[in-house]
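>>> generate coordinates for the sequence data below:
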Amino acid sequence: MLPSTRSLLARRHEATPKKERKRKKKTGEFSNGWRGGVAVVRERGVDSSCWFAPGALRRMFELPAPILSRHQLKRLEEHRYSSSGRSLLEPVMQRYWEWLVRRMPPWIAPNLITIVGLATNIFTTLVLVYYCPTATEQAPLWAYLLCAVGLFVYQSLDAIDGKQARRTNSSSPLGELFDHGCDSLSTVFVVLGISIAVQLGSHPDWMFFCCFSGMFMFYCAHWQTYVSGTLRFGIIDVTEVQIFIILLYLLAAVGGSALWQSPIPVINIQMKIIPALCTFIAVVFSCTNYFRVIFTGGVGKNGSTIAGTSVLSPVLHIGSVIVLAMMIYKKSTVQLFQKHPCLYILAFGFVSAKITNKLVVAHMTKSEMHLHDAAFLGPGLLFLDQYFNSFIDEYLVLWISLILSLFDLVRYCVSVCNEIASHLHICVFKIKPQSTAEAVE
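Below is the predicted model of the structure:
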């Protein structure tokens, strides 16, 4: 019979000299303990029981080498959130959000609220992707209603995670990074979902523009934050855009495909083009404000970023994504984007989410962004396949690109969250008790 975990720990305790135990306790070195009938592994003073994944699974989704240096972690610890401005509907929505957060149990971690909202938004959008893979089909009416509810749930939970953190005294730089990271991924699914809902796949150029414009604007919002150190909100911002999209989902549920295909009198364009034109106006308006800050609002030396780098340096990352996406779209001999727009947007969307997360990390750690990144491996494979006359089926390479991009995004996010949580001595999805019992010696 194998000895129990408790007996093993007891034997190890007896075999360890008292001075050695005191030294390990003082330095926070790797040690084992028992708490509440559950074996606990402590490394650098952090209780790893805050992680849900088994050891083997965690190693698979965690990079072997640290991403953040000791100096970056130190600057992250000193980071303070800064924002300015208020959108048009925010004062009205604040009443609802304040009411909602009071209904949240105090033991629910803010990051858990955020991830539940993100998962809800992703699931409801994937339902639309299942029914409308080319963004031209008619989905069941309940699918559009489900997406409207899913986006509203995401908006609500995303708005109260910070309030829950302050309410439970668990605010940390990890919470800010986790929130923005989930937003970067949610943006991909939101722009894809609404493009499907209005059946924009019949106009592939417009669909490409709308989806990549959404990703680009979200990136620019954090680009100007990297330059100025402050996240700025406009009169028309994310809250208003999300409510507008919810209304479009409801219209799709009521009117069906006939609504978006019906022509508008006088101007003689289909209804589905109206959301695309609204996107174009939003891009012009938002980018004007963003680039005004980028070119004139640098708080570093000689007007540089907060990291002391060029204010134009982040353009290389998002520019590479958009240029590669456009080249592959236009060069494809099998009409890859036209036939598989959802897979295409997701494959490049995961890359966009990854580099946006890197930008947020660079801002919070006051460090430089490096261009070389494994995220570009997937798009690079698509580009090389086309360069060599598509000797491998482009559809197969697209799937490989999507899987690689998603895996790289997940590995990066898991690794960064692990490193920050370990450094700050906190858990990602649990609220650490104010006073914890020490491990048995």
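>>> going by C-alpha atoms from here, please, whenever you check contacts or count neighbours.
Noted.
>>> buried set for the helix or strand encompassing residue 276?
Element membership for residue 276 (DSSP states H and E) is helix 273-296. Neighbour counts over helix 273-296 (16 or more other Cα atoms under 10 Å) mark 273, 275-276, 279-280, 282-283, 286, 289-290, 293-294 as buried.
>>> export the residues you listed as JSON lines, with columns for distance to residue 132.
Below are these laid out as JSON lines (distance: Cα to Cα, whole Å):
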{"residue": "273", "distance to residue 132": "18"}
{"residue": "275", "distance to residue 132": "18"}
{"residue": "276", "distance to residue 132": "19"}
{"residue": "279", "distance to residue 132": "22"}
{"residue": "280", "distance to residue 132": "24"}
{"residue": "282", "distance to residue 132": "26"}
{"residue": "283", "distance to residue 132": "26"}
{"residue": "286", "distance to residue 132": "30"}
{"residue": "289", "distance to residue 132": "35"}
{"residue": "290", "distance to residue 132": "34"}
{"residue": "293", "distance to residue 132": "39"}
{"residue": "294", "distance to residue 132": "38"}
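>>> this one next, for a side-by-side:
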Amino acid sequence: MSGSYLTKEQRDGFQKYKYASRDTSPLAVYLMHPFWNRAVKVFPMWLAPNVMTFVGWVLTVAIFLVLTFYDPFLVAAGSDDKSHEKYNIPQWIWIFIAIAHFVAHTLDGCDGKQARRTNSSSPLGELFDHGIDSMAIWLITVCAYSLFGQGPMSLTVWDYHWIMIVVLLGFYMAHWEKYITGVLFLPWAYDFSQLILLGIYLFVYIFGLEFLKFPLYKDIRLTHFFKWTTHLCFFCIFFPLSLRNIYKSKVEKTDRGLSLVEALKPGVPLFSCFALFTIWAYYSSSNILQINPRLFFTSFGIVFSNITCSLIVNTMSHQKCKVFNKMFIPLIIIDVALLVFRFNEVYVLAVYTFVIGCIHVDYGIGVVNEMCDMLKIRCFSLAPLN
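Next up is the predicted model:
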């Protein structure tokens, strides 16, 4: 690590920050929160909430790595090609994944309650939690793709690409909404999707992946239901609710008072990210989205997470959103090169993913360390600094 990761204005802004959130999801209010209120009592009082957040993320990464080992190209579930027969996900893996998924979701729901229980709430805890979530969201999505795979009886990689965009847009919208209103309205879809995914993992463990190929009507299968449900939930439920919250805050004058131009700024880096990766996939000489979708989505997810973390930092510190991300520079060069030349960019993607992964980790560690120094606390311990 080198240099300063937070400006003086950001550090000053964090000193004045007050957390404000609302969780109006009926599932969260009547089921999940009562469960988490009981579950958090299992954890010892000396356990730092950030440890719970981090362990939950590690479990999500573990699921991703296990499925990457058995199904690196997302072909185990959906393809009938005999050349893909070597990619087979053992049945017992799904019960491990179900347990890890449930524990990770529970830890994510309990970490904030543990912070209040131990009187250790701080801006660092919120930043750490939501920063980790920005990585977990795309990891969970790619893991779900291994349930369905790509093939004639399932979905195409382009279907998965658009699903990824919708899922990431849904997550980002919550923080974009907070940038405008000053309040984090927790997405309704999150807990619903986590419980549904848990149920699917358990069903697949019992009945096998063939269960998901069951035709609902003619050639319409459960995989298609997954695709259209994802899109409909965002455009018919989440997006209208988000617009309603923004409109209500404007009418009641409880928002941050941003101009229209300033309020729209967070969309610039997000849609630039979507556009740059879509252009790469569309003009790829080697059909990169088809031959290595997992690596492509990993690269996509890392850039998205970096953009989201930047927005979270600027929102919490009451600073203006940045409209350009340095990770775009290689993407722009790659896209221009693909429009002019034809070359196999598989190794380019691998190098790019590794480099931005290192940059993002460095950024995350740097911001956390500076926050710890500023607030005089430890990230993974409740013990006071000497």
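>>> hang on, the earlier thing: what's the helix or strand following the helix holding residue 276 of the first structure aligned against in the second structure?
Once helix 273-296 of the first structure ends, the next helix or strand along the chain (criterion: DSSP H and E) is helix 315-331. Aligned using TM-score structural alignment, helix 315-331 of the first structure spans residues 267-283 in the second structure.
>>> and the matching stretch, how far from the first structure on average?
Mean deviation of stretch 267-283 of the second structure relative to the first structure after superposition (mean Cα distance after the TM-score superposition for the first structure): 0.8 Å.
>>> swap in stretch 364-373 of the second structure?
Mean deviation for stretch 364-373 of the second structure: 0.9 Å (mean Cα distance after the TM-score superposition for the first structure).
>>> now the strands: where do they sit in the stretch 1-150 of the first structure?
Counting by DSSP state E, counting those that start in this stretch, the segments of the stretch 1-150 of the first structure that form strands are 31-35, 38-43, 46-47, 83-84.
>>> most centrally placed residue in the second structure?
In the second structure, the residue lying closest to the centroid (Cα atoms, centre = their mean) is residue 137, at 2.2 Å.
>>> what's the match for that one in the first structure?
Counting by TM-score structural alignment, the partner of residue 137 of the second structure is residue 187.
>>> returning to what we had before: could you dump the strands of the stretch 1-150 of the first structure to JSON lines with mean neighbour count?
Rendered in JSON lines, the data for these read as follows (neighbours: other Cα atoms under 10 Å):
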{"stretch": "strand 31-35", "mean neighbour count": "16"}
{"stretch": "strand 38-43", "mean neighbour count": "15"}
{"stretch": "strand 46-47", "mean neighbour count": "17"}
{"stretch": "strand 83-84", "mean neighbour count": "10"}
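>>> among these, which comes closest to residue 322 of the first structure?
Across the strands of the stretch 1-150 of the first structure, residue 322 of the first structure has its closest neighbour in strand 83-84 (28.0 Å, Cα to Cα).
>>> what range does that closest one cover in the second structure?
So strand 83-84 of the first structure sits over residues 21-22 in the second structure, by TM-score structural alignment.
>>> the matching stretch against the first structure, how far on average?
Compared with the first structure after fitting, stretch 21-22 of the second structure deviates on average by 1.6 Å (mean Cα distance after the TM-score superposition for the first structure).
>>> so what touches that stretch?
183-186 (Cα atoms under 8 Å, 6 or more residues apart in numbering).
>>> how distant is it from the center of its chain?
Taking Cα atoms, centre = their mean, to the nearest Å, one finds stretch 21-22 of the second structure lying 19 Å from the centre of the chain it belongs to.
>>> on that earlier part again, tell me how far the residue nearest to the centre of the second structure lies from residue 22 of the second structure.
For residue 137 of the second structure, the distance to residue 22 of the second structure (Cα to Cα, to the nearest Å) stands at 20 Å.
>>> likewise for residue 35 of the second structure?
The gap separating residue 35 of the second structure from residue 22 of the second structure is 18 Å, by Cα to Cα.
>>> equivalent analysis for residue 30 of the second structure, please.
14 Å.
>>> cool, residue 242 of the second structure as well?
Going from residue 242 of the second structure to residue 22 of the second structure by Cα to Cα gives 12 Å.
>>> now do the helices in the stretch 151-300 of the first structure.
Taking DSSP state H, counting those that start in this stretch to define them, one finds helices in the stretch 151-300 of the first structure at 173-197, 204-228, 238-261, 273-296.
>>> Provide the aligned range in the second structure for the third one.
To tie it back to what came earlier, the one meant is helix 238-261 of the first structure. On the second structure, the counterpart of helix 238-261 of the first structure by TM-score structural alignment is residues 190-213.
>>> can you list the neighbours in contact with the matching stretch?
So stretch 190-213 of the second structure is contacted by 27-28, 32, 77, 91-95, 97-98, 101-102, 105, 144, 147-148, 153-154, 221-223 (Cα under 8 Å, 6+ apart).
>>> now swap in stretch 377-387 of the first structure and tell me
For stretch 377-387 of the first structure, the surrounding residues in contact (Cα under 8 Å, 6+ apart) are 324-325, 328, 331-332, 347-348, 391-392, 394, 397-398, 400-402, 404-405.
>>> average gap between that stretch and the second structure?
Averaged out, stretch 377-387 of the first structure is 3.2 Å away (mean Cα distance after the TM-score superposition for the first structure).
>>> so how far is that stretch from its chain's centroid?
Worked out by Cα atoms, centre = their mean, stretch 377-387 of the first structure lies 24 Å from the chain centre.
>>> next, the buried residues of that stretch.
Neighbour count says stretch 377-387 of the first structure has 378-379, 381-383, 385-386 buried, by 16+ other Cα under 10 Å.
>>> all strands of the stretch 251-386 of the second structure, in order?
Secondary structure of the stretch 251-386 of the second structure (DSSP E, counting those that start in this stretch): no strands located.
>>> so which residues of it form helices?
Counting by DSSP H, counting those that start in this stretch, the segments of the stretch 251-386 of the second structure that form helices are 260-264, 267-283, 288-291, 293-316, 328-340, 346-375.
>>> tally up the residues packed near residue 203 of the second structure, please.
The local packing of residue 203 of the second structure (other Cα atoms under 10 Å) involves 17 other residues.
>>> if I look at it, how far off is residue 211 of the second structure?
Counting by Cα to Cα, the separation of residue 203 of the second structure from residue 211 of the second structure is 8 Å.
>>> which bit of the second structure covers stretch 24-31 of the first structure?
Alignment note (TM-score structural alignment): stretch 24-31 of the first structure is unmatched in the second structure.
>>> ok so, going back, looking at the helices of the stretch 251-386 of the second structure, which one is packed in the most?
Across these, averaging neighbours per residue (mean count of other Cα atoms under 10 Å) puts helix 293-316 on top, at a mean of 23.
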